[in-house]
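>>> no sequence for this one, just the structure:
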């Protein structure tokens, strides 16, 4: 077996590639890909075992992919496209397949974030997902109750990290974060992970399109005490908001309701430390660890 095949076999065994049966679109995508693979393999008169050997997958795994029970990796689709003479058809499915890898609710959030030109968020209990390092995110998922399986925890961590592509967009969206002081003091994952997280916050807070503020624990009462607030604005003038303490936590787009969330978020920002003082505060915390 050549090096590429060995690599593919190892990657095929990685977690996070099972199909979520409640994800109708995801199931449809994977079943379509599997059906195309099977039809092209059988049209060439190639046995599943021989095809599996050629791509570095076991025969059982090939059957699982063809029946829509397993999500194929992008590298597998490229290799299958070459072996089956699909002319790029199988490789072209990589983007949809890549999206299916992540949970449905995370894909929906990521889609909104990818379209937003402005994002404003206040978080009081934990660091916002866009600010987390991989190690920090993994530590959070490992203690979730009821417990995630190792595969599901890894899947969700990868999905959370994929959302961070928002920092690489051009033109860059305006991103504003307000974090409670307590979320910065909690040593999630241990001292080293905590230090790396604080260092990451300093890096993100220095980006020109990012405003990072800290809400001191000794501050007076503010509108965020009832829970998280998040507002996303889009280029066509529309917006979506969400708050744990309003409208039952459901996403809202009504202009009147959005104005209320924007007013609350504006009040929170006014009570938080200014950006420069916030970064100095994080630097102080880092020095104390």
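Okay, I see it. Fair warning: this is a prediction, and the values are worked out from it, not measured in the lab.
>>> use CA for all of it now, contacts and neighbours both
Noted.
>>> got a list of what the residue nearest the centre of the chain touches?
Most central in the chain under Cα atoms, centre = their mean is residue 160, positioned 2.4 Å from the mean C-alpha point. Contacts for residue 160 (Cα atoms under 8 Å, 6 or more residues apart in numbering) come out as 106, 129-130, 137.
>>> residue 139 now?
With Cα under 8 Å, 6+ apart, residue 139 has these contacts: 188-189.
>>> now with 6 Å?
Applying Cα atoms under 6 Å, 6 or more residues apart in numbering, we find residue 139 in contact with residue 189.
>>> in helices, which of the contacts of residue 160 appear?
Counting by DSSP state H, the contacts of residue 160 place 106, 137 in helices.
>>> which one of the contacts of residue 160 has the most neighbours?
residue 137 (24 neighbours; other Cα atoms under 10 Å).
>>> burial of the residue nearest to it when sequence neighbours are not counted, as a residue count?
Distance criterion Cα to Cα, 6 or more residues apart in numbering; nearest residue to residue 137, sequence neighbours excluded, is residue 157 at 6.0 Å. Look at residue 157: counted by other Cα under 10 Å, it has 25 neighbours.
>>> thinking again about what came up before, and what about the residue nearest to the centre of the chain, helix, strand or coil?
Look at residue 160: counting by DSSP: H, G, I helix; E, B strand; the rest coil, its state is helix.
>>> against residue 123, how distant is it?
Residue 160 sits 16 Å away from residue 123, going by Cα to Cα, to the nearest Å.
>>> ok, residue 282 next?
Where residue 123 is concerned, residue 282 sits at a distance of 16 Å (Cα to Cα).
>>> show me the contacts for the closest residue to residue 230 other than its chain neighbours.
Using Cα to Cα, 6+ apart and skipping residues adjacent in sequence, the residue nearest residue 230 is residue 121, 4.3 Å away. Under the criterion of Cα under 6 Å, 6+ apart, the contact list for residue 121 reads 177, 229-230.
>>> second one coming, line it up with the first:
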């Protein structure tokens, strides 16, 4: 599971022998550093202005961290709103910590206006806490070394910038998660309690996020073929994504997209409503 769609942070060398490269990240970082220094800010001063720590600024400048949407937008404001950083960030071609087969989908995610996710294995990566992400990464052999683990967790947390309501337009998110995934208590009770609190908080604070839980008992289940994702681009084109062990598949065929759309619509109708899902999550949280 070291490369699943919601555990997409695979090893540094992806399938097919494709080596990981961070040249574009380092280039973006050097560009940001040059602009910051030209403006006369130290990393600490700049971090305070963009509301990120000086360590995050250093990670971005050194090509070790992908700048999220909020970081780029705030940096633009501080550095003159030239649009240079917005243009440069589009050229970050590869993302350390992301499995090679997931990168195309990740690039589509970055500009999607609608994203729909059904997950029956793990909590979707966009909703994970850092501790849960670590527990998932350490659950499935082969175990990562320290650097690889940090890359996986960092990539997952960076992707969560997509949830921002400051994006224009904000992405509309729909998540359907099997109750069994939440009942698994991945990582133990403490990590699960933190995860439940996080899910409740995200659902409450983000009006663009809808979370539904699929109950344990569902005799007629349209998701038996496994997890699926759908997204809509700003041009109103739809793409799908499915994944198995050590592989993933971007789906572009209109007939296949239509089929996945039908399945997701049925999943959505059979899952608990967002309100009932929240109440169930609160009860599960209280029972820990």
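Yep, that arrived. Computed from a predicted model, the values in this text were never measured in an experiment.
>>> need the strands for the stretch 101-250 of the first structure, in chain order.
In the stretch 101-250 of the first structure, the strands defined using DSSP state E, counting those that start in this stretch lie at 116-123, 174-180, 210-215, 229-234, 239-243.
>>> mean per-residue distance, the longest one versus the second structure.
Same thing as strand 116-123 of the first structure. By mean Cα distance after the TM-score superposition for the first structure, the fitted strand 116-123 of the first structure averages 0.6 Å away from its aligned residues in the second structure.
>>> and the helix or strand residue 77 of the second structure falls within, which stretch of the first structure?
In the assignment (DSSP states H and E), residue 77 of the second structure maps to helix 69-78. The counterpart of helix 69-78 of the second structure in the first structure, using TM-score structural alignment, is absent.
>>> helix or strand next in line after that helix, which one?
Proceeding N to C from helix 69-78 of the second structure, the next assigned helix or strand is helix 84-89, under DSSP H and E.
>>> and the helix or strand where residue 278 of the second structure lies, what's buried?
In this structure, residue 278 of the second structure sits in helix 274-287 according to DSSP H and E. Buried residues in helix 274-287 of the second structure, counted by 16 or more other Cα atoms under 10 Å: 274, 277-278, 280-281, 285.
>>> swap in stretch 177-187 of the second structure?
By 16+ other Cα under 10 Å, the buried positions in stretch 177-187 of the second structure come out as 177-182, 185-187.
>>> now, which of those lie within helices?
179-182.
>>> what about the counterpart of residue 208 of the first structure in the second structure, how many residues nearby?
Matched by TM-score structural alignment, residue 208 of the first structure corresponds to residue 207 in the second structure. Residue crowding around residue 207 of the second structure was assessed by other Cα under 10 Å; the count is 12.
>>> out of the buried residues of stretch 177-187 of the second structure, who's nearest residue 34 of the second structure?
Proximity of those to residue 34 of the second structure (Cα to Cα) peaks at residue 187, which lies at 41.6 Å.
>>> alignment lookup: that closest one to the first structure.
In the first structure, residue 187 of the second structure lines up with residue 189, judged by TM-score structural alignment.
>>> repeat that for residue 251 of the second structure.
Superposed on the first structure with TM-score structural alignment, residue 251 of the second structure falls opposite residue 252.
>>> so its match makes contact with residue 241?
Yes: at 5.3 Å, residue 252 of the first structure counts as touching residue 241 under the criterion of Cα atoms under 6 Å.
>>> of those two, which one has the most company?
Taking neighbours as other Cα under 10 Å, residue 252 of the first structure and residue 241 compare with residue 241 leading, 25 against 18.
>>> number of residues surrounding the residue nearest to that one when sequence neighbours are not counted?
Sequence neighbours aside, residue 231 is the residue nearest to residue 241 of the first structure in space, at 4.2 Å (criterion: Cα to Cα, 6+ apart). The number of residues packed around residue 231 of the first structure, counting by other Cα under 10 Å, is 24.
>>> do residue 218 of the first structure as well
The number of residues near residue 218 of the first structure, taken as other Cα under 10 Å, comes to 7.
>>> and the residue nearest to residue 137 of the first structure, what pairs with it in the second structure?
In the second structure, residue 157 of the first structure lands on residue 153 (TM-score structural alignment).
>>> next: residue 60 of the first structure.
So, by TM-score structural alignment, residue 60 of the first structure is left unmatched.
>>> what about the helices in the first structure?
3-12, 24-43, 48-55, 59-66, 74-84, 94-100, 104-115, 134-142, 150-162, 181-185, 191-205, 255-271, 275-288.
>>> let me have the ones you listed in CSV, extended by distance to residue 236 of the first structure.
Rendered in CSV, the data for these read as follows (distance: least, Cα to Cα, whole Å):
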stretch, distance to residue 236 of the first structure
helix 3-12, 41
helix 24-43, 27
helix 48-55, 46
helix 59-66, 40
helix 74-84, 34
helix 94-100, 25
helix 104-115, 10
helix 134-142, 33
helix 150-162, 25
helix 181-185, 34
helix 191-205, 27
helix 255-271, 14
helix 275-288, 28
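>>> name the nearest residue to residue 228 of the first structure, sequence neighbours excluded.
residue 123 (4.9 Å).
>>> quick one on the thing from earlier: alignment lookup: the residue nearest to residue 230 of the first structure to the second structure.
Aligned by TM-score structural alignment, residue 121 of the first structure pairs with residue 117 of the second structure.
>>> related to what we said a few turns ago, which of the contacts of residue 160 of the first structure does the second structure keep?
Retained in the second structure by both residues aligned by TM-score structural alignment, their matches' Cα atoms under 8 Å are the following of the contacts of residue 160 of the first structure: 129-130, 137.
>>> corresponding residues in the first structure for stretch 132-141 of the second structure?
Residue span in the first structure matched to stretch 132-141 of the second structure, by TM-score structural alignment: 136-145.
>>> what residues sit buried inside that stretch?
Across stretch 136-145 of the first structure, burial judged by 16+ other Cα under 10 Å covers 136-139, 141-142.
>>> I'd like the distance between residue 140 of the second structure and residue 76 of the second structure.
40 Å.
>>> how long is stretch 52-64 of the first structure end to end?
Per Cα to Cα, stretch 52-64 of the first structure runs 11 Å from first to last residue.
>>> give me the contacts around it.
Outside stretch 52-64 of the first structure, the residues within contact range by Cα under 6 Å, 6+ apart are 5-6, 8-9, 48-49, 70.
>>> what's the closest of the residues you listed to residue 27 of the first structure?
For these, the nearest to residue 27 of the first structure is residue 70 (9.6 Å; Cα to Cα).
>>> many thanks, have a good one.
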